[in-house]
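Colleague: Build me a model from this:
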Amino acid sequence: MKEQEKTFSHLDASGNPAMVDVSAKAETKRIAQARSIVVLGEEIMQHLTNGDIQTKKGPVFQTAIIAGTMGAKKTSDLIPLCHPLGLESCKFNIQVNEANEVVIDCTASITGKTGVEMEALTGATVAALTIYDMCKAFSHDIVIKETKLMTKTGGKNDFERK
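Modeller: Prediction:
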């Protein structure tokens, strides 16, 4: 059997931008986890106590979770061809790793006809941007190092980053 040729899903036959037609797809449980890594530097990390950084604006990681959740819910308002989704779950885990980097994991899920990768990626990204915003008074030497999809299940293909 010949492998199906891959194409960009958001282009129509004429090459114009188009929302993917999901009307013929079956509803399945879909889960995606995305990760953003933020390097805050020693000047900021010295303020880490009890698993969070306290600022005049409030607890940094707790605020990032709220902002990330709001961002995930607004993904279709930010990314033009994304379907608006009613997320069933959006959860965050924020920890500091052995390299003293802030690791933000966002897991989004839905039972539907289209996946939630963009929602998980948006949630992790907005959480990272919120951490930047809340910590920039200490230092602007902050790097949002990377954002990437870690896993995706449901739909046509599953994915897991090694």
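Colleague: contacts, neighbours, all on C-alpha from now
Modeller: Noted.
Colleague: Show me what the longest helix anywhere in the chain is packed against.
Modeller: In the chain, taking DSSP state H as the definition, the longest helix is helix 117-135. Other helices and strands packing on helix 117-135, by 3 or more Cα pairs under 8 Å, 6 or more residues apart in numbering; DSSP states H and E, are strand 28-39, helix 60-73, helix 75-78, strand 102-112, strand 143-153.
Colleague: and residue 9, which of those is closest to it?
Modeller: helix 75-78 (16.1 Å; Cα to Cα).
Colleague: Quick one: distance of the closest one to the chain centre.
Modeller: From the chain centre to the centre of helix 75-78 is a distance of 12 Å (Cα atoms, centre = their mean, to the nearest Å).
Colleague: which strands and helices sit next to that helix?
Modeller: The contact analysis (3+ Cα pairs under 8 Å, 6+ apart) places helix 75-78 against helix 117-135.
Colleague: Run the angle between the helix it packs on and strand 143-153 for me.
Modeller: 150 degrees (axes from the mean of the first three to the mean of the last three Cα atoms, to 10 degrees).
Colleague: And helix 117-135, what's buried?
Modeller: 117-132, 134-135 (16 or more other Cα atoms under 10 Å).
Colleague: please give me the structure for this one as well, since I'd like to look at both together:
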Amino acid sequence: MAELTHFNDQQRAKMVDVTSKAVTARVAKATGQIKMHPETLARIHAGTMKKGDVLAVAQVAGIMAAKQTSNLIPMCHLIPLTGVDIYFSDNQQDTITAVVTVKTKHVTGVEIEALNACQISLLTIYDMCKAIDRGMLIDQVHLVEKSGGKSGHFVYQDET
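Modeller: Got it, this is the predicted structure:
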């Protein structure tokens, strides 16, 4: 198991010093889903939710979230993002899946930005649909893949 790097010699939290790390292209992909009543998904498809185009708003919210990650996660570095893409698909029944890809050319990775964007996209769907469906369930949010940097390439392996 890797050594934790977010602690100083007094065992207090610190932001990791990335000053000497090399600038490399880095990509992270995260996914998650939101389960809802079939009628809720049908209304999203029909575009009849009172608050507007649910997936368009969720996409913008996710992009905004990726850009604000360092303001929300205390030890997260401010990273200049070079790309954020959010793709939605659904099972035509009751579940929407979000897949978020975040890119940078910097000294540290964008995994947290991708995970944050994914969760905020899904939470925005919840917010826009909660008037008709308060029982929606957000789950399965996880890092799918990351590349770039010293730690190399990671691909999620479902161990269940």
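Colleague: quick one: TM-score?
Modeller: Their TM-score after superposition, calculated using TM-score structural alignment, normalised by the length of the second structure, is reported as 0.92; 156 aligned residues with a Cα RMSD of 1.5 Å.
Colleague: before we move on, the earlier item: figure out which of the helices and strands packed on helix 117-135 of the first structure is closest to residue 22 of the first structure.
Modeller: With Cα to Cα, the closest approach to residue 22 of the first structure among these belongs to strand 102-112: 9.7 Å.
Colleague: okay, the closest one sits on what stretch of the second structure?
Modeller: Aligned using TM-score structural alignment, strand 102-112 of the first structure spans residues 96-106 in the second structure.
Colleague: Run the chain-centre distance for that stretch.
Modeller: Mean C-alpha position of stretch 96-106 of the second structure versus that of the full chain (Cα atoms, centre = their mean) differs by 7 Å.
Colleague: Please apply the same query to stretch 24-36 of the second structure.
Modeller: So, by Cα atoms, centre = their mean, the centroid of stretch 24-36 of the second structure is 5 Å from its chain's centroid.
Colleague: residues in the first structure aligned with that stretch?
Modeller: Taking TM-score structural alignment, stretch 24-36 of the second structure hits residues 28-40 over in the first structure.
Colleague: In stretch 78-94 of the first structure, which residues are buried?
Modeller: 82, 83, 85, 87, 90, 91, 92, 94.
Colleague: Name the residues that touch that stretch?
Modeller: With contacts defined as Cα atoms under 8 Å, 6 or more residues apart in numbering, stretch 78-94 of the first structure is touched by 10, 18-20, 61, 65, 69, 72-77, 102-111, 114, 118, 120.
Colleague: what's the neighbour count on residue 15 of the second structure?
Modeller: Close neighbours of residue 15 of the second structure, defined as other Cα atoms under 10 Å, add up to 13.
Colleague: same question, the one 4 residues further on
Modeller: One way to gauge burial is a neighbour count; for residue 19 of the second structure, by other Cα under 10 Å, it gives 8.
Colleague: Ok, residue 150 of the first structure next?
Modeller: 19.
Colleague: and the gap between it and residue 35 of the first structure?
Modeller: From residue 150 of the first structure across to residue 35 of the first structure, the span is 7 Å (Cα to Cα, to the nearest Å).
Colleague: do the same with residue 125 of the first structure
Modeller: In terms of Cα to Cα, residue 125 of the first structure sits 8 Å off from residue 35 of the first structure.
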